[in-house]
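# after the sequence you'll find the predicted model.
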Amino acid sequence: MAEQKIGIIMNGVTGRMGTNQHLIRSIVAIREQGGVSLANGDKLIPDPILVGRNSNKLEALAKTYNIERWSTDLDEAMKDSFNQIYFDSQTTVRRAEGIRQAIKAGKHIYCEKPTATSVEESLELAKLARDAGVKNGVVQDKLFLPGLLKLKRLIDAGFFGKILSVRMEFGYWVFEGDWQEGQRPSWNYREEDGGGIIVDMFAHWRYVIDNLFGPIRTVSCLGATHISERIDEQGEKYQCTADDAAYGTFELDGGIVVQANSSWAVRVNRDDLLTIQVDGTEGSAVAGLRDCKTQHRVNTPKPVWNPDIENPHDFQAQWEEVPDNQFFDNGFKVQWELFLKHIVEDQPFEWDLLEGAKGTQLSDLGLQSWKERRWLDVPELKI
């Protein structure tokens, strides 16, 4: 058994998602487990160079997690032929520029979504990568959540019969920053900085819906800015110019109706921050981030509407948990391992920049639907 090292430029890892999910729980975790096992028995060891604008943050991260390389000079990192992969988890408005530079330098691309601020720019990036012959992938982490993997298991087993409808509830209360510090960055609430929950979450809903339930054919969306004023990281008051809630309806192939509510201004009274209820002719299921519960047709209770008496049903107790039956690793880490094998062994990896562009397309259509107050078709994307 031999070790192979692969250089990865990690741009934007000083942000919350870049630090926690991509650096600590993915790349550092892969290094600590001894690398990724390859088909020939070798171990592939990620060797990242942390890149960003704040040298103090980069140096501190590198020291804390035993990373040897860091730099504020992206150009120099791009020139180094040892670095085969460029990863980008910057804010959305900066991402396209970094990806273009990396494609020009011949680097393979792996990035967060949204891949760009418009579907036209997202498609341009996909075409540039294809024409340059560089491999590329987009983070689609929710497909690897334990709850959604259990839901996929049910779908593949035919548990639901004919799927009729899907209801997705996502969100939580993000503090305004006055009496409690906000738990999301302030740029999320400024349209001019690439913020907004439609831009953020519709990219997720696109790949979740497409991969689990089928292609989206039409969309209707109503957005809202429920909280108009917040306090930023410097303690300064600012006006919220981006949407913090979105109420979407999607029609899929076969007539499946999906309702997806997303909000950073909602208090949680459900099993998890994200719940997905699927109702079918033979049974129903509710999936969260890690758990999934079912109710089969033969176990469905028969409630009768009668507000004059106390409710005789304990509805929550009438559902059955889907067992784990396997080990579930961190979803970001799992997809990183698949992408690394894609680069080194040419293993299949279907979540490319074109798939990322589909997410941006749905975000654009959601914003347009809100503005024009009408249903819109979702055309097929090609490059």
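Arrived safely, thanks for sending.
# rest of the way, CA atoms for contacts and neighbours
Noted.
# just the helices in the stretch 51-200 of the chain please.
Along the stretch 51-200 of the chain, counting by DSSP state H, counting those that start in this stretch, helices occupy 55-64, 74-79, 92-104, 119-132, 146-156, 197-212.
# ok, structure two:
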Amino acid sequence: MATRRLGIIMHGVTGRIGTNQHLVNSVLAIAKEGGLPLANGDRLLPDPILVGRNPEKLAALARAHGVARWTTDLDAALADPADELFFDSAFTAGRPALAMRAIEAGKHIYLEKPVAPTQAEAMAMLAAAEARGRKHGVVQDKLFLPGLTKLRLLREQGFFGRLLSVRIDFGWWVFDGEQVPAQRSSWNYRQADGGGLVLDMFPHWRYIVDGLFGRPTAVTCQLRTAQPQRRDERGQPYQVDVEDEARALLDLECGAALEINASWADRVRRDDLLTITVQGTQGSAVAGLHRCVAQALGTTPKPGWNVDVPVAQDLYAQWAPVPDVVVLKNSYRMAWEAFLRHLAEDGPNTTSLLAAARGLQLVEACHASHTERRWIDMPVLTAG
């Protein structure tokens, strides 16, 4: 048994998700446990170098978490052959150029989503990585959440029977900054900075749909800007030029219908900020981020419709919790581990740049559907 060092250039991890999920809960957590165990008994030990523009932030972050290396010189980091993998979680708009620089420098790449503002840019990155023989992946953390893992187990066990429909409900109320500070960054609401609910979140929905329910073949979508005027982090007013609500209906290859209701102007009255409801001929389930409840055909009640009296049945009590039968780690960490296994021992990779391009295919189809007010077909997307 041996320990193999893996140098990772971590760009743009001074933000909340970059620090907490990618650096602390994933890369450093793996390193603190002595590395990632591989099939041959070896261990892959991540050794990150933090890269960004602000030396004070980088130094403070490195000092707080015991990271030995940091730099503001991205060119120097890319030129070092001892660091094999480039990771980016900075702004979407700058990601394609950064990824191309990393590929040209001979690095493998692992990127936050969306990997680019457009499908064409993602396909160009894919072609460049393949031409250089570089491995590539996009973060797909949501598939490793406990609630979604339970959904996948139910599907694999045949619990649902023939799939009838799926509904994704997502969002919460994001304050406009007038009286209460907003809890999302202002760049989310500016097109020039890669903002917009569809570009931000629908790449997630695409890999969730592909991974749990099968390929979507067509979509119709309506977009809205519910709060067109907001205040930024400095309290300055600005105009929102992207959508903050989206409602989409997808046809799935399996014949089921899938509905997405996503909004940053939504006062939540449901089990979680994200819920996925699955209806099948033999059973149904509702999953949040962590919990999942199910109702089989054999335990399905027969409600009566009577507008003259309140509902007597406790409809929530008729669903049974799906137990925690699989021990799971942090979802971002599990996504990292899956990609690192692909990198180190050619493990399966369902998170490639082709998967990322499929997410952007859905984004562009939603925008086209809204603009043209019609259904948009989504053909099979291949690397060729």
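Noted; the coordinates are in hand. Not measured: the values here are computed from a predicted model.
# mind checking the TM-score on these two?
Remark: TM-score between the superposed chains equals 0.98 [TM-score structural alignment, normalised by the length of the first structure]; 383 aligned residues with a Cα RMSD of 1.0 Å.
# deepest of the helices of the stretch 51-200 of the first structure, which one?
Mean neighbour count (mean count of other Cα atoms under 10 Å) peaks for helix 197-212 among the helices of the stretch 51-200 of the first structure, with a mean of 21.
# residues touching Pro46 of the first structure, list them.
Pro46 of the first structure makes contact with 5-8, 27, 30-31, 35, according to Cα atoms under 8 Å, 6 or more residues apart in numbering.
# can you say which of those are buried?
6-8, 27, 30-31, 35 (16 or more other Cα atoms under 10 Å).
# which one of these sits closest to Cys111 of the first structure?
Nearest to Cys111 of the first structure among those: Ile8, at 11.8 Å, using Cα to Cα.
# what secondary structure does that closest one sit in?
strand (DSSP: H, G, I helix; E, B strand; the rest coil).
# who are the contact partners of it?
Ile8 of the first structure makes contact with 46-49, 83-87, according to Cα under 8 Å, 6+ apart.
# rerun at 10 Å
Applying Cα atoms under 10 Å, 6 or more residues apart in numbering to Ile8 of the first structure gives the contacts 27, 46-50, 77-78, 82-87, 107-110.
# what separates it from Asp88 of the first structure, distance-wise?
10 Å (Cα to Cα, to the nearest Å).
# where do the contact lists of those two overlap?
In contact with both Ile8 of the first structure and Asp88: 109-110, using Cα under 10 Å, 6+ apart.
# what residues sit buried inside the helix ranked longest in the first structure?
With secondary structure taken from DSSP state H, the first structure has its longest helix at helix 353-372. By neighbour count on 16+ other Cα under 10 Å, the buried set for helix 353-372 of the first structure is 353-370.
# average gap between whichever helix or strand comes after it and the second structure?
Proceeding C-terminally, helix 353-372 of the first structure gives way to strand 376-377 as the next helix or strand, assigned by DSSP states H and E. Compared with the second structure after the fit, strand 376-377 of the first structure shows a mean deviation of 0.3 Å (mean Cα distance after the TM-score superposition for the first structure).
# elements contacting strand 376-377 of the first structure?
When contacts are defined as 3 or more Cα pairs under 10 Å, 6 or more residues apart in numbering; DSSP states H and E, strand 376-377 of the first structure packs onto strand 216-224, strand 245-252, helix 353-372.
# switch the cut-off to 8 Å
In terms of contacts (3 or more Cα pairs under 8 Å, 6 or more residues apart in numbering; DSSP states H and E), strand 376-377 of the first structure is packed against strand 216-224.
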